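In: Can you look at this prediction? I've put the sequence above it.
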Amino acid sequence: MAVFVAKQSLLLPLLLAVGFFAVAVSAGNFYESFDITWGDGRANIFDNGQLLTCTLDKISGSGFISKKEYLFGKIDMKLKLVAGNSAGTVAAYYLSSKGTTWDEIDFEFLGNLTGQPYTIHTNVYTGGKGDREMQFHLWFDPTADFHTYTIHWNPVNIIFLVDGVPIRVFKNNEKLGVLYPKNQPMKIYSSLWEADEWATQGGRVKIDWNNAPFKASYKNFNDQSSCSRRSNSTWVTCDPNNNSWMWTSLNAAEYGKMKWVQDEFMIYNYCTDFKRFPHGLPKEC
């Protein structure tokens, strides 16, 4: 990605707002990087920490959370989604802070009937407010193999990528009065759960429990380009001179790839929903 021309001195006030951050060094091992938080045995780690699976049945779904929290990062995860009739299921993979005015960066994968396309649901929350949904189909079958889903979050922009192809950018538009997530550390969360009241075709297609248990798989987690901590007392400085990811945005070729995705595969964009915003679209649009 092209280096965004910015004063690197701007980074220090952003980091000092919440403390000092360490360059993450662990990657790939789920035992080291995550805690399984719910599901009563329905989420499990295999292959010496290299593979994690979440399952969903009629009794419960399952999920996990990162041991570290992050303030900016380029974070990759390979996922293989629920195969077959996945209608009514949601695999969520997102960053979130805590509190009533939380920040959040969302990937959610909405299942569908066998042979029908998955929907990727993306959203950005700032100060506890979201309503910034963009939804896409994919140019491949996300249940047949693992694919990489990336959240690239820095002081300039948030970039959502699939297999390295950008599908969405949320820019820092504080100059327009739009809140931007830059002060609240976030943890990584993921879960597989049942949401058939809304997930598939607006809730018209319900989950078929005859297909349970449903399973989503994860591998190749990578947070090496990030600023993170494991506890409130272990911050050290992220050096902006050594972290080009901290100041990057898309170049012209990458904008071209994103335009292709949005022209061919976007199915909803809040920035074009005039019925939803009759008094004017959000400022960032």
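Out: Alright, I've got the coordinates. Numbering: from 1, shown residues only.

In: When you work out contacts or count neighbours from here on, use the C-alpha atoms and nothing else.
Out: OK.

In: Distance check, the residue nearest to L52 when sequence neighbours are not counted against S228.
Out: Nearest non-adjacent residue to L52, counting by CA to CA, 6 or more residues apart in numbering: I45, 4.4 Å away. Distance of I45 to S228, computed by CA to CA, to the nearest Å: 23 Å.

In: the more surrounded of those two?
Out: Higher neighbour count among I45 and S228: S228, with 29 against 20, using other CA atoms under 10 Å.

In: Kindly indicate whether that one is helix, strand or coil.
Out: Here S228 is recorded as strand under DSSP: H, G, I helix; E, B strand; the rest coil.

In: Which of the helices or strands spans the nearest residue to it once chain neighbours are set aside?
Out: Nearest residue to S228 in three dimensions, chain neighbours excluded: Y70, at 4.3 Å (CA to CA, 6+ apart). If you go by DSSP states H and E, Y70 is part of strand 62-80.

In: Beyond that strand, next helix or strand please.
Out: Following strand 62-80 toward the C-terminus (DSSP H and E): strand 89-96.

In: chain center to that following strand: distance?
Out: Here strand 89-96 is found 7 Å from its chain centre; the criterion is CA atoms, centre = their mean, to the nearest Å.

In: Now do that strand: which elements does it pack against?
Out: Of the remaining helices and strands, those touching strand 89-96 by 3 or more CA pairs under 8 Å, 6 or more residues apart in numbering; DSSP states H and E are strand 104-110, strand 186-194.

In: Give me the contact list for the first one.
Out: The reference is to strand 104-110. Residues outside strand 104-110 that contact it (CA atoms under 8 Å, 6 or more residues apart in numbering) are 81, 87-97, 118-126, 151, 181, 186, 199-200.

In: Structure two is appended below for comparative analysis:
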Amino acid sequence: MASIKPIITRFSLIFNYKATMVLSLFSARNAFFISLCLFAALYRPVLSKPAKFADDFRITWSDTHITQIDGGRAIQLKLDPSSGCGFASKKQYLFGRVSMKIKLIPGDSAGTVAAFYMNSDTDSVRDELDFEFLGNRSGQPYTVQTNVFAHGKGDREQRVNLWFDPSRDFHEYAISWNHLRIVFYVDNVPIRVYKNNEARKVPYPRFQPMGVYSTLWEADDWATRGGIEKINWSEAPFYAYYKDFDIEGCSVPGPAGCPANPKNWWEGSAYHQLTPVEARSYRWVRVNHMIYDYCTDKSRFPVPPPECSAGI
């Protein structure tokens, strides 16, 4: 995969230039959506080589509630009154990119949480990068919450209402992590950027390797409208589906120089900042779909945390 990344990067730059010339014929709104869709369609198939579940993962919680399907290329997670379930990667990684395609619980999923995250599996100095998909009442948008823990400090929640129904089909969710920044992606659209601001004395997760985890569980004490909406167990069991598991990074233990090697594709200059197309789609998400940002929550942070003024 490492040899493919520079090709993709060069192709992306050429594509973005040509797309700009064509899209000038359209309105700004149409141009944005056309460029975003074309870029995703051309970019995604080359990017990943999905593995089977058993290649990289193990069941960690309630093996009776996780079923491998499609020859192990996909799995079904089940939540019922007796239990939720979870799985984890067999290895830990220090920097790289991880992604999965997930189809979430349809219908009335209020009070349920499906999580996809990276975790250092430590206590007081835990590092963690979270996707948490918060269930809803039928007809309401699904909310995805992201959070970043660094050196044991969290409280950096952001929430975005997804602009599609994630229970109707699979969508890709990815975390890109290098020495300079962390980016959370939904279908190659960046929804969150967390930069390395150690110069401002903001902790950044770069010392501890992290495993890749996912869980499906009951959280109706907080997940939907702050815990107002409870799980309707008459709708159980609840199912979520995962496929196209892809991990590219430095496994630990592994070659001693891997995490610090600047030749790793995820450390390349193309991954130091968002592309123009990504930057535009990122602003679109924040303007139209962000419903909570800890940086603007003055009740919790009368003085915004220093990383909040760092931009992208």
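Out: Nice, thanks for sending it over. From a predicted model like this one, the values you see are computed outputs, not experimental measurements.

In: Any idea what the TM-score comes out to?
Out: Here the superposed chains carry a TM-score of 0.87, computed using TM-score structural alignment, normalised by the length of the first structure; 259 aligned residues with a CA RMSD of 1.8 Å.

In: thinking again about what came up before, so where is the strand holding Y70 of the first structure in the second structure?
Out: Counting by TM-score structural alignment, strand 62-80 of the first structure falls onto residues 85-103 of the second structure.

In: Give the aligned range of stretch 185-202 of the second structure in the first structure.
Out: By TM-score structural alignment, stretch 185-202 of the second structure lines up with residues 161-178 in the first structure.

In: do stretch 214-226 of the second structure as well
Out: Counting by TM-score structural alignment, stretch 214-226 of the second structure pairs with residues 190-202 of the first structure.

In: Show me which residues of that stretch are buried.
Out: S190, S191, L192, W193, E194, A195, D196, W198, A199, T200, Q201 (16 or more other CA atoms under 10 Å).

In: Let me see the contact set for the closest residue to H179 of the second structure other than its chain neighbours.
Out: Of all residues not flanking H179 of the second structure in the chain, R206 sits nearest, at 6.5 Å (CA to CA, 6+ apart). With CA under 8 Å, 6+ apart as the criterion, the residues that contact R206 of the second structure are L94, F95, N178, H179.

In: Can you tell me how far R206 of the second structure is from H151 of the second structure?
Out: Where H151 of the second structure is concerned, R206 of the second structure sits at a distance of 9 Å (CA to CA).

In: what do you get for A223 of the second structure?
Out: 25 Å.

In: residues near N147 of the second structure, how many?
Out: So N147 of the second structure, with other CA under 10 Å, has 20 neighbours.

In: check which helix or strand covers whichever residue in the first structure pairs up with it.
Out: Matched by TM-score structural alignment, N147 of the second structure corresponds to N123 in the first structure. For N123 of the first structure, the host element (DSSP H and E) is strand 119-125.

In: Now do that strand against strand 104-110, angle only.
Out: Strand 119-125 of the first structure and strand 104-110 are oriented at 160 degrees to each other (axes from the mean of the first three to the mean of the last three CA atoms, to 10 degrees).

In: How far off centre is strand 119-125 of the first structure?
Out: 8 Å.

In: Skip ahead from it and say which helix or strand is next.
Out: Strand 119-125 of the first structure is succeeded, C-terminally, by strand 134-136 (DSSP H and E).

In: Average offset of the helix or strand just after that next one relative to the second structure?
Out: Of the helices and strands lying after strand 134-136 of the first structure in sequence (DSSP H and E), the nearest is strand 147-153. On superposition with the second structure, the mean distance recorded for strand 147-153 of the first structure (mean CA distance after the TM-score superposition for the first structure) is 0.3 Å.

In: what packs against strand 147-153 of the first structure?
Out: Applying 3+ CA pairs under 8 Å, 6+ apart, one finds that strand 147-153 of the first structure contacts strand 62-80, strand 157-162.

In: of all those, which lies closest to P213 of the first structure?
Out: strand 62-80 (11.4 Å; CA to CA).

In: what stretch of the second structure does stretch 144-151 of the first structure fall on?
Out: With TM-score structural alignment as the criterion, stretch 144-151 of the first structure aligns to 168-175.

In: Which residue in the second structure aligns with T53 of the first structure?
Out: Matched by TM-score structural alignment, T53 of the first structure corresponds to Q76 in the second structure.

In: I figured that match hits T64, correct?
Out: No: using CA atoms under 8 Å, Q76 of the second structure makes no contact with T64, being 10.7 Å away.

In: Sweet, I'm off.
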